[in-house]
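**Q** How does the following fold in three dimensions:
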Amino acid sequence: MVNHQIKVIQALASSFVEGGRGVSGTAFPKQPEKSLKLYEFEGSPFCRRVREVLTLLNLDYEVYPCPKGGTKYRKIVKQLGGKKQFPFFIDDNTSTQMYESQDIIHHLFEHYGRTGKIPKKFAHYPKIPVMALAGTIINGARGVWVDQRIVNREAPQQLLELWGFEASPFTRVVRGVLTELELPFIFHNVAKERWQDMGPAVLRLKPGKYIPIKEGKREKVMLLMGRDIQVPYLVDPNTQVRMFESAKIVNYLKKQYGA
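**A** Reported below is the predicted structural model:
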């Protein structure tokens, strides 16, 4: 448990380095009909840029983890795009396949943003992602390399499902393990929609009973969870498991899909 808390603290520090990106998002996302697909790995600073924008737009998407040394999805990226470069993004709604984080971000704002225009601060990233790279280092470079004990093991038949948002330190720890175990999953973004959402479920900035924006995405998620929103939340349709708490989720994933 102490080791897990250290990882959470490192993940929290990693989020601070990025200046709070990956926390807030729209309450009314333009979720496409067909699932967006992202081939990436948690520890990549370029992939992190894309995930932050996906949280800002509050979009759900499928994740196919491609850690260094991985054997499942890196080869698929090579087959589809011709090279092992990440992130690799697929949008079947627009018949699009692309590399380059900046190009992916432009595509996301163009097709799924409110105005179709790219906000100035997202329009031109520095070539070297210094802050995101620092965040990866602070986070102990977790979610970079595959767990060698599971190499060549088949993936579960059905995609796992994870609710969270990019900058959530508890969610980041879980995503790191999912990456290292090469477990594909659907990531359901639950971005903070306004200032009243800020803070953990038990200690939000606005005291009293939490009431989400009417007909917003968080209201729908609350109905799904059957309680106040708490992330991460994992659903494994392969075993019918549903659970909160990052430490419990990590233990479950390692026991069920680890060595």
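**Q** C-alpha from now on. contacts and neighbour counts both.
**A** Fine.
**Q** all helices for the chain, in order.
**A** 2-17, 45-56, 74-81, 101-112, 120-123, 130-138, 169-180, 217-225, 246-257 (DSSP state H).
**Q** Give the buried residues for stretch 136-147.
**A** Thr136, Ile138, Asn139, Ala141, Arg142, Gly143, Val144, Trp145, Val146, Asp147 (16 or more other C-alpha atoms under 10 Å).
**Q** what's the farthest-apart pair in those residues?
**A** Considering C-alpha to C-alpha, no two members of the buried residues of stretch 136-147 lie farther apart than Ile138 and Asp147, which are separated by 19.8 Å.
**Q** distance of Phe16 from Val130?
**A** 14 Å (C-alpha to C-alpha, to the nearest Å).
**Q** hang on, I meant Leu178
**A** When Leu178 is compared with Val130 (using C-alpha to C-alpha), they lie 25 Å apart.
**Q** and these two? which has more neighbours close in?
**A** Set Leu178 next to Val130 and count neighbours by other C-alpha atoms under 10 Å: Leu178 wins out with 26 against 13.
**Q** pretty sure that one is touching Pro65, no?
**A** Yes. Counting by C-alpha atoms under 8 Å, Leu178 does reach Pro65; the two are 7.5 Å apart.
**Q** Now list whatever residues contact both of these two.
**A** Overlap of the contact sets of Leu178 and Pro65 (by C-alpha atoms under 8 Å, 6 or more residues apart in numbering) consists of Pro184.
**Q** quick one: buried residues of stretch 238-249?
**A** The neighbour-count check on stretch 238-249 (16+ other C-alpha under 10 Å) flags Met243, Phe244, Ser246, Ala247, Ile249 as buried.
**Q** measure that stretch end to end?
**A** Using C-alpha to C-alpha, the end-to-end distance of stretch 238-249 comes out at 15 Å.
**Q** now the most centrally placed residue in the chain, nearest residue through space, not along the chain?
**A** Note on the chain: the residue nearest the mean C-alpha position is Glu166, at 5.1 Å, using C-alpha atoms, centre = their mean. Distances taken as C-alpha to C-alpha, 6 or more residues apart in numbering place Gly22 nearest to Glu166, at 4.7 Å, with adjacent residues excluded.
**Q** The one you found against Val53, yeah?
**A** Yes. Using C-alpha under 8 Å, Gly22 is in contact with Val53, at 7.0 Å.
**Q** another one to check against the first:
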Amino acid sequence: MAGVLNFPTIPIVRSVSPQKTIYHRRGISIRVSSESSEPWVSSESPEPWISVSTEEVPKSGFPSSTTTTTTTTTTTPAFSPPPDFVAPNPKRFRARPDKRRDILAASLAPLFRFATGVFVSGYAASLVPKSEIPSGTYALEVAGYKVKETSKLGSRPEKPIEIYEFESCPFCRKVREIVSVLDLDVIFYPCPKKGPNFRPKVAQMGGKQQFPYMVDPNTGVEMYESDEIIKYLVGKYGDGNVPLMLSLGLFTTLTEDFAMIGRMGRGSSYTPSRLPPEPLKLWSYEGSPFCKVVREVLVELELPHLLINCARGSPKRQILYEKVGHFQVPYLEDPNTGVQMFESAEIVEYLRATYAL
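**A** Prediction:
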């Protein structure tokens, strides 16, 4: 199996520093501060999963006959799939009858945004005979031919970008579109209104609750302002050129707003939930209406997730195809329960049954 993707170590402690001094070591970001740091969970989510270790050691540097005592306490909340849970069989391009209105409303977004976020950078496609596509290679089939898709991607970050945002914010959508175009994997920390965990963290890190907020653990860069984030990402991981539909100022912002009219603010308000020990993994891309309805619930439940972007032209489509013998998004992997599943309607029900309080 090719292209195995691993979760990075997630920063659990981020305390604010007046000098904004940041140390990066082994994937953990620690800020120097006179203030006490807080764990990832809040008092509203009381399930701790942090290991605490205490050790008695001799004060001198010489060997001692005193026995070293180590005490380790680990408490992890138990998560399991709903009773009698069975992952559904994938059904391509189909919406469950009771969810068709939701998918139709979510489909307005790519229309208003002229498909920004549907295709990766440098996308090109051509119809070729089936014999030109090797067996075991992902490709659409059209009228007896196959679609050969290519792209031109920039340098790849070693660690996923981290973004604090929420689904119904037009400025956040701009940033989600560019990471889809650039085919970047991102750890999203959802910040719905009244969310107890990551909204306060943004204020600690940057000094104000403003979204989106981006952290690049590869360079130590942290920033607000969607346009500045976009310029940074295309300069670092693209060809330096901002796509037209993301460079039109007020027109871009207005069309981002219109794109979300059909969903009426879904993905903006917090639903009480339990935070999992590990982030979920979602194979997705910004232009898909099926993926959007899943993202809305991930944000409402404030569930951190590693989003594997795989818009049209992404080489990661082949990785998922080899992984499960099929390509379709959204595809959810939950390391906290072992569940792996397709189908947006069932994913939404699974998330609420497993994590909502």
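**Q** Any idea what the TM-score comes out to?
**A** Superposed pair, TM-score by TM-score structural alignment, normalised by the length of the first structure: 0.84. Supporting alignment: 232 aligned residues with a C-alpha RMSD of 1.7 Å.
**Q** quick one on the thing from earlier: check contacts around the residue nearest to Glu166 of the first structure.
**A** Applying C-alpha under 8 Å, 6+ apart to Gly22 of the first structure gives the contacts Arg51, Glu52, Val53, Thr55, Leu56, Phe165, Glu166, Ala167, Ala191.
**Q** again with Ser53 of the second structure
**A** Applying C-alpha under 8 Å, 6+ apart to Ser53 of the second structure gives the contacts Thr70, Thr71, Thr72, Thr73.
**Q** now with 10 Å?
**A** Contacts of Ser53 of the second structure were listed using C-alpha atoms under 10 Å, 6 or more residues apart in numbering, and they are Thr70, Thr71, Thr72, Thr73, Thr74.
**Q** among those residues, which are in strands?
**A** Thr70, Thr71, Thr72, Thr73 (DSSP state E).
**Q** I'd like the distance between the second one and His24 of the second structure.
**A** Yep, that's Thr71 of the second structure we're talking about. Taking C-alpha to C-alpha as the measure, Thr71 of the second structure falls 27 Å from His24 of the second structure.
**Q** His111 of the first structure: how many residues sit nearby?
**A** Neighbour count of His111 of the first structure, defined by other C-alpha under 10 Å: 15.
**Q** what does it align to in the second structure?
**A** Taking TM-score structural alignment as the alignment basis, one finds that His111 of the first structure is matched in the second structure by Lys236.
**Q** just Arg48 of the first structure next, same as before
**A** Looking across to the second structure (by TM-score structural alignment), Arg48 of the first structure lines up with Arg173.
**Q** hang on, that match packs against Pro212?
**A** Yes. Arg173 of the second structure sits in contact with Pro212 when judged by C-alpha atoms under 10 Å, with a separation of 8.9 Å.
**Q** between the two, what contacts are shared?
**A** Among the neighbours of Arg173 of the second structure, those also in contact with Pro212 (C-alpha under 10 Å, 6+ apart) are Glu165, Phe166, Ser226.
**Q** list the contacts for the second one?
**A** Put plainly, it is Phe166 of the second structure. Neighbouring residues of Phe166 of the second structure by C-alpha under 10 Å, 6+ apart: 172-173, 188-193, 199, 211-212, 266-269, 295-296, 298-300, 302.
**Q** Separate out the buried members of these.
**A** The neighbour count (16+ other C-alpha under 10 Å) marks 172-173, 188-192, 199, 211-212, 266-269, 295-296, 298-300, 302 as buried among the contacts of Phe166 of the second structure.
**Q** Next up, the contacts around Glu180 of the first structure.
**A** Taking C-alpha under 10 Å, 6+ apart as the criterion, Glu180 of the first structure is in contact with 41-42, 65-70, 142-148, 150-151, 258.
**Q** Alignment lookup: it to the second structure.
**A** Under the alignment (TM-score structural alignment), Glu180 of the first structure maps onto Glu300 of the second structure.
**Q** ditto for Asp60 of the first structure
**A** Under the alignment (TM-score structural alignment), Asp60 of the first structure maps onto Asp185 of the second structure.
**Q** Give me the neighbour count for its match.
**A** By the measure other C-alpha under 10 Å, the count of residues near Asp185 of the second structure is 21.
**Q** and of the helices of the first structure, who's closest to Gln157 of the first structure?
**A** In terms of C-alpha to C-alpha, the element of the helices of the first structure nearest to Gln157 of the first structure is helix 246-257, at 12.4 Å.
**Q** Can you state the residues of the second structure onto which that closest one aligns?
**A** Using TM-score structural alignment, the residues of the second structure aligned to helix 246-257 of the first structure are 344-355.
**Q** superposed on the first structure, where does that stretch end up, distance-wise?
**A** Following the fit onto the first structure, the mean deviation recorded for stretch 344-355 of the second structure is 0.5 Å by mean C-alpha distance after the TM-score superposition for the first structure.
**Q** from the middle of its chain, how far away would that stretch be?
**A** Taking the mean C-alpha point of stretch 344-355 of the second structure and that of its whole chain, the gap between them comes to 17 Å (C-alpha atoms, centre = their mean, to the nearest Å).
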